[in-house]
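Participant: Dropping a prediction and its sequence here:
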Amino acid sequence: MGNCLSCSTKQLDSISAEECVKVFTVAELKKATKDFSKEMVRGERFGSHVRVRGYINPKTLSPAKEGVGMVVAVKRFYMFKDLDQDLQDWLIDLEFLRRSSHPSLVKLIGYGLDRRRLFIVAEYFPNGSLENHIYRETRPRSLPWKTRLNISIGVAQCLAFLHSWKKTSLSRRYLTASKILLDLEFNARVSYFGLENLPYYEEGTHVPSLDYAPPEYILSALVLYCSRC
């Protein structure tokens, strides 16, 4: 299956290759996405970042032809500087997320590195983000209140898991509807890959990525954690 994240983490137990997070080459990602063709761009997002649709073999995770392999979402992040220690810390976080994943977290399939470019390969969700269904004028249909409640519960459970794991980092990171993806049954899946400490900017700009802050935080600068979640 190629390189995997776990193999470079000495303190962790050995695991099978099938359980690893794959390290993709740029050539593999270009082949899987038709060289990041515009026709492969869809509205699902990593926060404010547009995803590109790609196809890979579900067993080998190698590139596959469109309509034949498993559909994945691929996103490019551009870094302001070489990652070095930031990257090592991020890889440790990824390994923890892989081993302790929550059912409402978007699954990370792999990643790729090319100089100051970072590529994230993750599950693909044809229903897009919650933002597409509640804010946009072009939303496909209004979500029933029962569905909205189930989405809220799933997101809350996932956030409780993330906060219990890494309180310091998450205190600076705030959820938006664009980070909540919906599966075929409209179950919520939170798009979180521990990128908040990496110095990246959005494609086509040189402006650092800024997270949304809710009004109550701007007014009080307080963050509360629930120890009973």
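Facilitator: Perfect, I can see it now.

Participant: Only C-alpha atoms from now on, for both contacts and neighbour counts.
Facilitator: Will do.

Participant: what about the helices in the protein?
Facilitator: Along the chain, counting by DSSP state H, helices occupy 26-32, 85-99, 130-134, 145-165, 167-170, 215-220.

Participant: Arrange these in CSV, one row each, with mean neighbour count and distance to Leu108 as further columns.
Facilitator: Formatted as CSV, the helices of the chain follow (neighbours: other Cα atoms under 10 Å; distance: least, Cα to Cα, whole Å):
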stretch, mean neighbour count, distance to Leu108
helix 26-32, 18, 15
helix 85-99, 15, 8
helix 130-134, 19, 19
helix 145-165, 16, 15
helix 167-170, 13, 18
helix 215-220, 9, 30
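
Participant: how about the closest residue to Tyr212 other than its chain neighbours, what does it touch?
Facilitator: Excluding its sequence neighbours, the residue lying closest to Tyr212 (Cα to Cα, 6 or more residues apart in numbering) is Tyr174, at 5.6 Å. Contact partners of Tyr174, counting by Cα atoms under 8 Å, 6 or more residues apart in numbering, are Asp211, Tyr212, Ala213, Pro214.

Participant: Presented hereafter is structure B, for comparison with structure A:
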Amino acid sequence: MKELLLHLLLLHAFLAVFAVQGPVSSPIYASMAAFSPEGIQLGSEEHGKMDPPKKMLIALVVASSSLAAIVFSLVCLWVCYRKNSSKSSKNGGKSSDGEKGNGLAPFLGKFKSMKTVSKAGYASFMDYKMLEKATNKFHPSNILGEGGFGCVYKAQFNDGSYAAVKKLDCTSQDAENEYENEVELLCRFKHPNIISLLGFSSDNDTRFIVYELMHNGSLETQLHGPSHGSSLTWHRRMKIALDTARGLEYLHEHCSPPVIHRDLKSSNILLDLDFNAKLSDFGLAVTDAAQNKNNLKLSGTLGYVAPEYLLDGKLTDKSDVYAFGVVLLELLLGKKPVEKLAPSQCQSIVTWAMPQLTDRSKLPNIVDPVIRDAMDLKHLYQVAAVAVLCVQPEPSYRPLITDVLHSLIPLVPMELGGTLRVTQPTAL
């Protein structure tokens, strides 16, 4: 565009100078004069007989006509250029708004192109005032759980729908990093055993993540809360273990690059109305850990952290398998991963249970009393064997989560997602 304008200006300058100073017989001038009113009327014979003043007048008329034509062309070109620029900027603006969502805050610029598992297909930036109203100004009575950087609240919106809102105090860089990491990862995941992201928001140094509401809370609350696992039958526990294994297999085998959860525990396994389990809390999750393990800060929860990661900082997908083994022991035994023996003394479930898990005479006696007489002993021994393999101190001795998954499928009734055929109705 700039080159075209420059060429037209040069042409205009050339014609103006040539029309005033150059010879009238020039081919360029002759062709221009032929299209002027005077050229049509005078003809070639009269042209040579004209007086100098008349020649000068004709030259000025032609130069003026040329200048007018050039100016008109320049105006047309400029109008076209402005229209095209306006269209392209509008298209660019629409694309950007579609990706960001209405009112997207500047600090979330890195999430422009994130896709989520939501029906809309994109992560929604939600209005803070709407979340404040839905949680009754984050009233303590709506707290569902607490984490390292804040609480999770139950929210009810104007249309009657419910959600869970995690409120994070992000005054520290660690909290901000976990927030951004979780939102970014959840936008990529799409699996029935991974919690669904509904949106995110911000208010000064506070961040919010909005998830689907899981009405039966966490596995930790069900096992170690007031009900002490009374709602968790043997088949339900096996179903929860299977769902958890399926969620981990998705992270390890079907995500590209693979994802290591790094904080798998019973409080991060959430249960819906039908006790379907979904993995949550991906703030500490990492991708491609084999290349970045030296830059990772040691993180996790005591009792679930694999020994090689705790002692040497070595993190692999087998670290998640170890944590899964601890969860499996919780489901079997009804005990917490770490229990206090005295004010200054604790004991892990792995240390306590390991000698008894491989002894068939002792194993039935340490099973959670809620399910002690509710399962086939053969199935109990199989599950205990899987748990023992998962919590092996040496990572290479632990199975892949896919192998664990295939070991559990035959122990779960068909109506709950497994392949077990039961002669009697499944106790739910």
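Facilitator: Looks like it arrived, so ask away. Predicted model, so just to flag it, every value in this text is computed and none were measured.

Participant: For Thr9 of structure 1, which of the helices of structure 1 is the nearest?
Facilitator: Counting by Cα to Cα, Thr9 of structure 1 lies closest to helix 85-99 out of the helices of structure 1; the figure is 7.7 Å.

Participant: How far does that closest one sit from its chain's centre?
Facilitator: Offset of helix 85-99 of structure 1 from its chain centre (Cα atoms, centre = their mean, to the nearest Å): 13 Å.

Participant: Next, format the helices of structure 1 as CSV and append distance to Asp114 of structure 1.
Facilitator: Converted to CSV, the helices of structure 1 look like this (distance: least, Cα to Cα, whole Å):
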stretch, distance to Asp114 of structure 1
helix 26-32, 7
helix 85-99, 13
helix 130-134, 31
helix 145-165, 29
helix 167-170, 25
helix 215-220, 36
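
Participant: Ok, which of the ones you listed comes nearest Leu195 of structure 1?
Facilitator: helix 85-99 (7.4 Å).

Participant: mind checking what Ile151 of structure 1 lines up with in structure 2?
Facilitator: Applying TM-score structural alignment, one finds that Ile151 of structure 1 aligns to Ile240 in structure 2.

Participant: actually Arg51 of structure 1, sorry about that
Facilitator: Under TM-score structural alignment, Arg51 of structure 1 pairs with Val152 in structure 2.

Participant: can you pull the contacts of the closest residue to the match of Ile151 of structure 1 other than its chain neighbours?
Facilitator: Using Cα to Cα, 6+ apart and skipping residues adjacent in sequence, the residue nearest Ile240 of structure 2 is Ala277, 5.4 Å away. The contact partners of Ala277 of structure 2, by Cα under 8 Å, 6+ apart, come to Asn193, Ile240, Asp243, Thr244, Ile269, Leu270, Leu271.

Participant: how do those residues look in structure 1, which are kept?
Facilitator: Using both residues aligned by TM-score structural alignment, their matches' Cα atoms under 8 Å, structure 1 keeps these contacts from the contacts of Ala277 of structure 2: Asn193, Ile240, Asp243, Thr244, Ile269, Leu270, Leu271.

Participant: re earlier: and the residue nearest to Ile240 of structure 2? What does it align with in structure 1?
Facilitator: Using TM-score structural alignment, Ala277 of structure 2 pairs with Ala188 in structure 1.

Participant: mind putting the kept ones among the contacts of Ala277 of structure 2 in a markdown table, distance to His406 of structure 2 included?
Facilitator: Output for the kept ones among the contacts of Ala277 of structure 2, formatted as a markdown table (distance: Cα to Cα, whole Å):
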| residue | distance to His406 of structure 2 |
| --- | --- |
| Asn193 | 16 |
| Ile240 | 14 |
| Asp243 | 12 |
| Thr244 | 13 |
| Ile269 | 20 |
| Leu270 | 22 |
| Leu271 | 22 |
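
Participant: which helices and strands does the helix or strand encompassing Leu332 of structure 2 pack with?
Facilitator: Leu332 of structure 2 belongs to helix 317-333 when assigned by DSSP states H and E. Helix 317-333 of structure 2 makes packing contacts with helix 234-249, strand 259-260, helix 349-357, helix 377-390 when contacts are defined by 3 or more Cα pairs under 8 Å, 6 or more residues apart in numbering; DSSP states H and E.

Participant: Read off where the last one ends up in structure 1.
Facilitator: No residues of structure 1 are matched to helix 377-390 of structure 2 when aligned by TM-score structural alignment.

Participant: so how far is that helix off the chain centroid?
Facilitator: Counting by Cα atoms, centre = their mean, helix 377-390 of structure 2 comes out at 36 Å from the chain centroid.

Participant: I am finished for the moment; much appreciated.
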